[in-house]
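Visitor: okay, sequence plus prediction incoming.
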Amino acid sequence: MPADDDHKVVCHLDRLLDERGMTLAALAETIGVTAVNLSVLKNQRARAVRFSTLTALCDALGCQPGDLFTVAR
């Protein structure tokens, strides 16, 4: 099994926030998670995402999971 650091999943939270004119702090408050936890996700340091958090992110940003994450080739 590959090491955890070898994943190729890329988070596009920064782009989505920019496109929507939203701050990380505002998104955190909207979905009920800490800005620190969202920052970990945004800066590619997250090791996992709960489905409930993913659902809340997609609802708040008006996007699909595939808009938020891609797999680098």
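Guide: That came through fine. Numbering: from 1, shown residues only.

Visitor: contacts, neighbours, all on C-alpha from now
Guide: Fine.

Visitor: show me where this protein has helices.
Guide: All helices of the chain, identified by DSSP state H, fall at 13-20, 24-31, 35-42, 51-61, 65-68.

Visitor: how about these in TSV, adding distance to residue 7 and mean neighbour count?
Guide: Below are the helices of the chain laid out as TSV (distance: least, CA to CA, whole Å; neighbours: other CA atoms under 10 Å):
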stretch	distance to residue 7	mean neighbour count
helix 13-20	17	14
helix 24-31	24	16
helix 35-42	14	16
helix 51-61	18	15
helix 65-68	16	14
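
Visitor: for residue 73, give me its contacts.
Guide: residue 8 (CA atoms under 8 Å, 6 or more residues apart in numbering).

Visitor: then this one, side by side with the first:
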Amino acid sequence: MRGLCYKGRMIEVRLKQYLEAHGRTRYWLAKESGIDYSTLARIERAEHTNRIELRVLDAICRALKCQPGDLLVWVDDAKTESKRTRKGK
């Protein structure tokens, strides 16, 4: 699972799933939102980032006509820890 971590808590980024479910591409989103394609790619893969600027999240949500909760999902620490424990066996 990929996502943003803060103090051991995980926020899963579901941008890719949202785009696929709504027949949109990252290229389309870059054009509509004005956010650089590479920035969207990093957010989608949750790589090299521990935050998403509010102006970026706002631009994405406006372009997709969605709420932040449609793209970001809080994952319970217990579930994250449980998956880590199973993988370690």
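Guide: Thanks, I have the structure now. The structure presented is a predicted model; accordingly, all values stated were derived computationally and were not measured.

Visitor: and the helices of structure 1 as JSON lines, adding distance to residue 6 of structure 1?
Guide: Below are the helices of structure 1 laid out as JSON lines (distance: least, CA to CA, whole Å):
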{"stretch": "helix 13-20", "distance to residue 6 of structure 1": "20"}
{"stretch": "helix 24-31", "distance to residue 6 of structure 1": "26"}
{"stretch": "helix 35-42", "distance to residue 6 of structure 1": "16"}
{"stretch": "helix 51-61", "distance to residue 6 of structure 1": "22"}
{"stretch": "helix 65-68", "distance to residue 6 of structure 1": "19"}
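
Visitor: of those helices, which is nearest residue 3 of structure 1?
Guide: helix 35-42 (18.4 Å; CA to CA).

Visitor: which residues touch that closest one?
Guide: 11, 12, 13, 14, 24, 25, 28, 29, 46.

Visitor: tally of neighbours for the second one?
Guide: Yep, that's residue 12 of structure 1 we're talking about. For residue 12 of structure 1, the neighbour count with other CA atoms under 10 Å is 17.

Visitor: do residue 64 of structure 1 as well
Guide: Residue 64 of structure 1: 13 surrounding residues under other CA under 10 Å.

Visitor: leaving out sequence neighbours, find the closest residue to it.
Guide: Take residue 64 of structure 1 and drop its neighbours on the chain: the residue closest to it by CA to CA, 6 or more residues apart in numbering is residue 58, 5.7 Å away.

Visitor: what does the one you found correspond to in structure 2?
Guide: The alignment partner of residue 58 of structure 1 in structure 2, by TM-score structural alignment, is residue 61.
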